[in-house]
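J.: My questions concern the predicted model and sequence given below.
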Amino acid sequence: HIVIPLAFMKEYFRSSLLDGSDSVPEGHYADENMKSTVVPFRNGIMLSVACGIAESNGLKQVLIANHGGDHAIYPDCRSEFIQAMDKAMRSGTYENIGIFAPYTDISKTEIASRGKKLNLNYAETWSCYKGGEK
């Protein structure tokens, strides 16, 4: 496990996710106010970094866990973006590094069902933009 510092994003990008939990609005993904949670080209940046790391370490794929519910508000989670990034990464690497994005077109409910079938203990997970008590 490695951590790549992306602190520069907070300085140059605008997003309520980068401003702190008090700035993050409540709502459904498709609600207009949720656009403030978009971190511009976040997945493009992280996929690019991951692609460089993958090629530097002899790996063949980069994985991303975007899902169908993200499409309404996050452009860099949509199928066409993932396909375009996959093509760019394959074209820009000697090792033909690709993207594996198995959840792109399925809902969180479907993902949770898959986890249940795999006996995932959801009590050991935490996913929240606002942080808070685990």
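T.: That came through, no problem. Residues are numbered from 1 along each chain as shown.

J.: CA only for contacts and neighbour counts going forward, please
T.: OK.

J.: Tell me how many other residues surround Asn43.
T.: A count of neighbours around Asn43, defined by other CA atoms under 10 Å, yields 19.

J.: One more: Met89?
T.: Here the count is done by other CA under 10 Å, and Met89 has 22 residues near it.

J.: Put this next to the previous one:
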Amino acid sequence: MVRLEKFVIHTTKYNDFINITDRVVDLVGQSGIKDGMALVMTAHTTTGITANEALECLQSDMMDMMWRLVPEYGHYAHSRMLHSYGTTAGNPTGHLRAMLTGNHVVFPVSEGKIVRGDAQEIFFCEFDGAQSRTVYVEIMGEA
């Protein structure tokens, strides 16, 4: 059996890490799938999905690292007029930071629950907000 679910997040900050673990856990629990896997994916190229510990100090360190690796005011080819879009591209850092986190995570599902480490949480990473964002959760396996 395969179930594709989705939910929308309304982000409020330009860059942010939002814990979505409870939403994913609920969707897996409601799916009826007992054993298999769950894929969590963002539908946007300036956002990411990652798994890490939910410590405020660690989230601050993660954001600081992103800003050091991809400085906000660097020279980027994407910061120019895009005639095919009819607008100026102003979000190169969002695309590059999203590449660092990746756009998905996969977890095993056993006995109707996702299998993860004790401190592992799932984060939606916003790098070009504030916006409405869609997250897909595909749960695959046996009922």
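T.: Nice, I can see it. Computed from a predicted model, the values in this text were never measured in an experiment.

J.: Got a TM-score for the two of them?
T.: Here the superposed chains carry a TM-score of 0.28, computed using TM-score structural alignment, normalised by the length of the first structure; 66 aligned residues with a CA RMSD of 5.0 Å.

J.: quick one, helices of the second structure?
T.: Taking DSSP state H, the helices of the second structure run over residues 21-30, 56-69, 92-101.

J.: by how many degrees do the longest one and helix 92-101 diverge?
T.: It stands for helix 56-69 of the second structure. Put simply, helix 56-69 of the second structure runs at 120 degrees to helix 92-101, going by axes from the mean of the first three to the mean of the last three CA atoms, to 10 degrees.

J.: how close does Glu142 of the second structure sit to Thr21 of the second structure?
T.: 22 Å (CA to CA, to the nearest Å).

J.: before we move on, what about Thr101 of the second structure?
T.: Thr101 of the second structure sits 16 Å away from Thr21 of the second structure, going by CA to CA.

J.: These two: which has the busier surroundings?
T.: Comparing Thr101 of the second structure with Thr21 by other CA under 10 Å, the one with more neighbours is Thr101, at 18 against 15.

J.: The top helix by length along the first structure packs against which elements?
T.: Taking DSSP H as the criterion, the first structure has its longest helix at helix 42-56. Contacts defined by 3 or more CA pairs under 8 Å, 6 or more residues apart in numbering; DSSP states H and E place helix 42-56 of the first structure against strand 61-63, helix 79-91.

J.: end to end, how far does stretch 98-112 of the first structure reach?
T.: End-to-end distance for stretch 98-112 of the first structure: 25 Å, by CA to CA.

J.: Could you single out the most deeply buried of the helices of the second structure?
T.: helix 92-101 (a mean of 20; mean count of other CA atoms under 10 Å).
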